[in-house]
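Student: pasting the structure only:
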């Protein structure tokens, strides 16, 4: 175990733990955009910068991927951190000028106007890669990073509707800036150029996912889907147990 201080508070952590995790566990707020516990190691937005002092020497590090190796002092909101974070946010604002979340962070940290840089009109994506990671974890791999330089973006192969997409909206749910557009009227769902039919619970009628999504789950589990929502599935299990043990 290692003893460090965060903003003057003594904190205990294991060697190798990432600073962001230690700080959050101890109640310290560090803003993030590309961080998600299910998809670690992105470290591309740089918003989670903190200042670390070791043996009298100070440095700025990316807290989500900085492992604690020895006792140190950590400052999550020092003047140096605020200045560097404001610059990062200014650049992100130019990359994603339509993002309300980045707008709010820019206001909170006093980010300067960066309109002298190239601005991508109507864009919300910051290329954090979380959506690609979530899609990969689903086992579909329907989207990826394509092109290079200022043209780089997240898309399906050749910008065509992907046969691998199941319309699960994992990419939409994990996106920090609401950059992925979709439509859902309760009967059909449109995302990444495809339209999916939505399945409903055969007991209560609530939407439970797309047909393709349920088929993927069935294929993975090797069991036929019952097309029941979590609540109705739970009730069915309870009723089965009650019948089995003669509970009235």
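Tutor: On my side now, so go ahead. Note that this is a predicted model, so its numbers are computed, not measured.
Student: contacts, neighbours, all on C-alpha from now
Tutor: Fine.
Student: so how far is residue 62 from residue 85?
Tutor: Applying Cα to Cα, to the nearest Å, the value for residue 85 to residue 62 is 11 Å.
Student: Same question for residue 144.
Tutor: For residue 144 relative to residue 62 (Cα to Cα), the value is 24 Å.
Student: here comes the other one, which I'd like you to weigh against the first:
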């Protein structure tokens, strides 16, 4: 491990903190209150504003804008921050904004995520681990995204929505309600559920019994035609046999926005 490597044309504020082996590319600006963990590389023409904490071994490509002020008219300059975990890949022209004072004050991103070109994470969002945001995928403010979620290109998630773990949002879908874990959403005006993310679950080692239990829960929730209260009661019955169904039920019970149905 060695000292940070900073291109001569880069501007690093004295109030920034760079870990060992951090690399800062040409014409990049690193502001006060920025902390960058060991082994992270930042490409050319990036802007990183603080307060922002970035973990280890991240790869930030050219023209990314990290830690900018929230795009919220209620923001009045209060101290808010962006926290990014380890081993994330952040591609060209990605924008990740800090939180707001009345929204918790923090935008938080986990580990091992891929943010492809032109993706946007707005203020006060929470993103888990091992997610893929394809080109131009956009989160409005206060969105929560679980682990292993895939957002296809040009998807848009409405503010305050939640996307459960292992969900898959298809290309161009606009989501204006909570998406339970494991569910696949496809474009139809606004996005609508179209089965479970069976291929993704298979890739992550879910066996046939787990997948079958999730399918039964999906049918109860979306195919039966029952009102939500009746479908929820059926899920409660199925939850006795499956940790995954219990996770779906807990997700539904914790929601404040309508469920996407």
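Tutor: Yep, that arrived. Note that the structure is predicted; figures quoted are calculated from it, not measured.
Student: TM-score for the pair, please.
Tutor: With the length set by TM-score structural alignment, normalised by the length of structure 1, the two chains reach a TM-score of 0.27; 111 aligned residues with a Cα RMSD of 5.8 Å.
Student: picking that back up, out of residue 144 and residue 62 of structure 1, which sits in the busier spot?
Tutor: Taking neighbours as other Cα atoms under 10 Å, residue 144 of structure 1 and residue 62 compare with residue 62 leading, 19 against 16.
Student: Leaving out chain neighbours, which residue sits closest to the more buried one?
Tutor: residue 49 (4.7 Å; Cα to Cα, 6 or more residues apart in numbering).
Student: Count the residues that sit near the one you found.
Tutor: Neighbours of residue 49 of structure 1 (other Cα under 10 Å): 26.
Student: What distance do you get for it to residue 90 of structure 1?
Tutor: Residue 49 of structure 1 is 14 Å from residue 90 of structure 1, where distance means Cα to Cα.
Student: go on, residue 25 of structure 1?
Tutor: 28 Å.
Student: before we move on, what about residue 237 of structure 1?
Tutor: 53 Å.
Student: higher neighbour count, these two?
Tutor: residue 90 (25 against 12).
Student: if I look at that one, how far off is residue 221 of structure 1?
Tutor: According to Cα to Cα, residue 90 of structure 1 and residue 221 of structure 1 sit 46 Å apart.
Student: can you check residue 212 of structure 1 too?
Tutor: In terms of Cα to Cα, residue 212 of structure 1 sits 14 Å off from residue 221 of structure 1.
Student: Over to residue 61 of structure 1?
Tutor: 42 Å.
Student: same thing with residue 24 of structure 1?
Tutor: Look at residue 24 of structure 1 and residue 221 of structure 1: by Cα to Cα, they are 35 Å apart.
Student: Next: residue 191 of structure 1.
Tutor: Taken as Cα to Cα, the span from residue 191 of structure 1 to residue 221 of structure 1 is 25 Å.
Student: Compare the two and say which is more crowded by neighbours.
Tutor: Set residue 191 of structure 1 next to residue 221 and count neighbours by other Cα under 10 Å: residue 191 wins out with 19 against 10.
Student: from memory the more buried one sits against residue 170, does it?
Tutor: No: using Cα atoms under 8 Å, residue 191 of structure 1 makes no contact with residue 170, being 11.1 Å away.
Student: Give me the distance between the two termini of stretch 235-246 of structure 2.
Tutor: 8 Å.
Student: Buried residues of that stretch, list them for me.
Tutor: Neighbour-count burial for stretch 235-246 of structure 2, counted by 16 or more other Cα atoms under 10 Å, picks out 235, 236, 238, 239, 242, 244, 245, 246.
Student: And the furthest pair within these?
Tutor: Pairwise distances among the buried residues of stretch 235-246 of structure 2 were taken by Cα to Cα; the largest, 11.7 Å, belongs to 236 and 244.
Student: Could I get the buried residue list for the top helix by length along structure 1?
Tutor: Longest helix in structure 1 by number of residues (criterion: DSSP state H): helix 79-95. For helix 79-95 of structure 1, a neighbour-count test (16+ other Cα under 10 Å) marks 80-82, 84-95 as buried.
Student: Now do the SS call for residue 198 of structure 1.
Tutor: Of the three states, residue 198 of structure 1 takes strand under DSSP: H, G, I helix; E, B strand; the rest coil.
Student: tally of neighbours for residue 11 of structure 2?
Tutor: When neighbours are counted by other Cα under 10 Å, residue 11 of structure 2 registers 17.
Student: Wait, it touches residue 24, no?
Tutor: No: look at residue 11 of structure 2 against residue 24 with Cα under 8 Å: they stay out of range, at 9.2 Å.
Student: can you pull the contacts of residue 61 of structure 1?
Tutor: 49, 50, 51, 52 (Cα atoms under 8 Å, 6 or more residues apart in numbering).
Student: Using CSV, lay out those residues together with secondary structure.
Tutor: Output for the contacts of residue 61 of structure 1, formatted as CSV (three-state DSSP):
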residue, secondary structure
49, strand
50, strand
51, strand
52, strand
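Student: With distance to residue 5 of structure 1 as added columns, please give those residues in a markdown table.
Tutor: Conversion of the contacts of residue 61 of structure 1 to a markdown table gives the following (distance: Cα to Cα, whole Å):
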| residue | distance to residue 5 of structure 1 |
| --- | --- |
| 49 | 16 |
| 50 | 13 |
| 51 | 12 |
| 52 | 10 |
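Student: Relative to residue 183 of structure 1, which of those residues is nearest.
Tutor: Ranked by distance to residue 183 of structure 1 (Cα to Cα), the contacts of residue 61 of structure 1 are led by residue 49 at 35.6 Å.
Student: and that closest one, how far is that from residue 153 of structure 1?
Tutor: Per Cα to Cα, residue 49 of structure 1 is found 25 Å from residue 153 of structure 1.
Student: Repeat that for residue 4 of structure 1.
Tutor: Distance, residue 4 of structure 1 to residue 153 of structure 1, by Cα to Cα: 40 Å.
Student: quick one on the thing from earlier: identify, from the buried residues of stretch 235-246 of structure 2, the entry nearest to residue 133 of structure 2.
Tutor: For these, the nearest to residue 133 of structure 2 is residue 244 (23.6 Å; Cα to Cα).
Student: Good, wrapping up.
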